[in-house]
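K.L.:
okay, here's the prediction I keep looking at, along with the sequence it came from:
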Amino acid sequence: MSTASTEDSRAILDEVLTSLVAGILHMSPDRLDPTRSLKGYGMDSLMAMELVGTLRKELHCELPALEILHSDGSVRGIRDLLLPRLLATAHKTTAPHTPRHLPPARPARTDTRPADVVGHADHGSC
């Protein structure tokens, strides 16, 4: 999703969430209105917990059940909660890697001749 536009990301997430929710509700994804509350389809608290677990497993994203309850309870409402988190995660994982700890630099030797620097004079260890 990190390379998709925001609109494309919404559409992709709508499709994924519709498929996941339809699976939990044991219905065809094309019968699911993404703007309708999932309670209207019979989603109960156990199914909501299954959805939380599925989101964690499939999307690697934590979304507390309370946040789902505070949304409008539709696929689109859940999408609007998830999308910023997923995009933030995508940006973190695609950002250039910066090591947290670098070993200290070795001080430059001042008592060497040019031949010593390239390893011709002394065959000792680095």
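P.N.:
Received it, and whenever you're ready, just let me know what you need. Residues are numbered from 1 along each chain as shown.
K.L.:
only C-alpha atoms from now on, for both contacts and neighbour counts.
P.N.:
OK.
K.L.:
list the buried residues for the helix or strand containing residue 7?
P.N.:
Per DSSP states H and E, residue 7 falls inside helix 6-25. By neighbour count on 16 or more other CA atoms under 10 Å, the buried set for helix 6-25 is 9-10, 13-22, 25.
K.L.:
just stretch 50-61 next, same as before
P.N.:
The neighbour-count check on stretch 50-61 (16+ other CA under 10 Å) flags 51, 52, 53, 54, 55, 61 as buried.
K.L.:
alongside the first one, take a look at this:
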Amino acid sequence: MGLPAACAARRPSALSGGERQRVAIARAIAVRPRLPICDEPVAALDVSVQAQVLELLREVRREHGTSMLFSTHDLAVVRQMTDRAIVLRHGEIAESGDTGTILDSPRHPYTINLVESVPRHQ
């Protein structure tokens, strides 16, 4: 998981947010779940640690050949980590399909508003 061996002897309060997140991922993956559910896996992490954790999840996916289900509001994470996406509105499916198609050419008004709400860097 990219953690130094010394982390094993430390209490959770002595670990950084990124280290705690990697420990949580390691614990979840250790039981070899059929479908790991990643609920906002990087929401509380700074951008550089987010990138490390997402790369770790991609590595786990490649090594174990497993699918993962992501639940997130972060469209950048959706674009990086998913092949297919489902947009939910009030618990109902607003739109589903190929991630690139949904994010680049949304069809449902809710999805359009969601995609347009993401600040664009000039």
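P.N.:
Nice, I can see it. On a predicted model such as this, the values are computed, not experimentally measured, just so you know.
K.L.:
give me the TM-score for this pair.
P.N.:
In this superposition the chains share a TM-score of 0.24, using TM-score structural alignment, normalised by the length of structure 2; 50 aligned residues with a CA RMSD of 4.9 Å.
K.L.:
can you list the buried residues of stretch 50-61 of structure 1 in a markdown table and add secondary structure?
P.N.:
Below are these laid out as a markdown table (DSSP: H, G, I helix; E, B strand; the rest coil):
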| residue | secondary structure |
| --- | --- |
| 51 | helix |
| 52 | helix |
| 53 | helix |
| 54 | helix |
| 55 | helix |
| 61 | coil |
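K.L.:
any chance of TSV for those, columns distance to residue 77 of structure 1?
P.N.:
Converted to TSV, these look like this (distance: CA to CA, whole Å):
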residue	distance to residue 77 of structure 1
51	14
52	14
53	18
54	17
55	14
61	16
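K.L.:
nearest to residue 75 of structure 1, of these?
P.N.:
Checking the buried residues of stretch 50-61 of structure 1 against residue 75 of structure 1 by CA to CA gives residue 51 as the nearest, at 11.1 Å.
K.L.:
the closest one contacts residue 24, correct?
P.N.:
Yes - using CA atoms under 8 Å, residue 51 of structure 1 is in contact with residue 24, at 7.2 Å.
K.L.:
I'd say residue 75 of structure 1 and residue 15 touch.
P.N.:
No - Residue 75 of structure 1 is beyond contact range of residue 15, at 9.4 Å (criterion: CA under 8 Å).
K.L.:
mind listing what's buried in the helix or strand residue 90 of structure 1 falls within?
P.N.:
Per DSSP H and E: residue 90 of structure 1 is located in helix 75-94. Neighbour counts over helix 75-94 of structure 1 (16+ other CA under 10 Å) mark 75, 76, 77, 78, 79, 81, 82, 83, 86, 87 as buried.
K.L.:
so which other helices or strands are in contact with that helix?
P.N.:
When contacts are defined as 3 or more CA pairs under 8 Å, 6 or more residues apart in numbering; DSSP states H and E, helix 75-94 of structure 1 sits against helix 6-25, helix 65-70.
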